[in-house]
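Undergrad: this one's sequence-less:
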């Protein structure tokens, strides 16, 4: 594998990992929106752009790592659908794992509620009217 192949593998894996993390972010923004509605706040009051950027960068790192350790033999230009799905999934799940680890073990890691805490609070406070 040449250096160019490795760089292409890292960048393509990183972008796929960011894609997986973006799927996770969409769910988080929906939860923040629900919580803001319950508390009569603007979404911008609860939204943290720095946390979003950090989360996307972690997704990039998780995807890049997954791509490098995958068995693609440097062929980042001709990936199978299963490899693409695995790297996107690594960005999704890997970011969740890394953020939970950082929150637990790094100093100052408890900077805000987790996605599940926000979801539970929103679920407890949002009343859904019956259909019909």
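TA: Received the coordinates, thanks. Computed from a predicted model, the values in this text were never measured in an experiment.
Undergrad: make it CA atoms for all contacts and neighbour counts henceforth
TA: Noted.
Undergrad: which residue is nearest the centroid of this protein?
TA: residue 21 (2.8 Å; C-alpha atoms, centre = their mean).
Undergrad: give me the element that one is part of.
TA: For residue 21, the host element (DSSP states H and E) is helix 3-38.
Undergrad: other SSEs contacting that helix?
TA: Applying 3 or more C-alpha pairs under 8 Å, 6 or more residues apart in numbering; DSSP states H and E, one finds that helix 3-38 contacts helix 43-46, helix 49-69, helix 81-105, helix 115-125.
Undergrad: ok, second structure coming up, stack it against the first:
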């Protein structure tokens, strides 16, 4: 695979992984809305943009890893297959969940 194609595969994986993570973010906003109603505060005060950015970055990394795992899929087909797109979206969703759980378990929180 030429370097240009590799870069496109990595970028596609990052974008689709982040998009898959956005599905989790939407579910998180639903939970946040419920918490805001229970505590009597606004949703905007509960949103941590740094957490959102890190979450999207983790989804992008999961998507890149997924795209690299699907290397053969990209080499053996003409064009992008629908199944590959949904696989990368799912990898962004589930992969970020796995990575975040790993971080919470093995990386100590800063004081």
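TA: Yep, it's here. Predicted model only: the values in this text are computed from it and were never measured.
Undergrad: follow-up on the earlier one: please report how far the counterpart of the residue nearest to the centre of the first structure in the second structure lies from residue 110 of the second structure.
TA: Residue 21 of the first structure maps onto residue 21 in the second structure, with residues paired by TM-score structural alignment. Counting by C-alpha to C-alpha, to the nearest Å, the gap from residue 21 of the second structure to residue 110 of the second structure is 24 Å.
Undergrad: ok, now residue 85 of the second structure?
TA: Distance of residue 85 of the second structure to residue 110 of the second structure, computed by C-alpha to C-alpha: 36 Å.
Undergrad: likewise residue 10 of the second structure?
TA: Distance from residue 10 of the second structure to residue 110 of the second structure, by C-alpha to C-alpha: 31 Å.
Undergrad: Compare those two (neighbour count), which wins?
TA: residue 10 (20 against 4; other C-alpha atoms under 10 Å).
Undergrad: residues contacting the more buried one?
TA: For residue 10 of the second structure, the contact set (C-alpha atoms under 8 Å, 6 or more residues apart in numbering) comprises 64, 67-68.
Undergrad: same thing but at 6 Å, please
TA: Contacts for residue 10 of the second structure were tallied using C-alpha atoms under 6 Å, 6 or more residues apart in numbering; they are residue 64.
Undergrad: same question, residue 43 of the first structure
TA: Taking C-alpha under 6 Å, 6+ apart, we find residue 43 of the first structure in contact with 33, 36.
Undergrad: Give the burial count for residue 50 of the first structure, as a bare number.
TA: Burial of residue 50 of the first structure is recorded as 9 neighbouring residues (other C-alpha under 10 Å).
Undergrad: Noted, bye for now.
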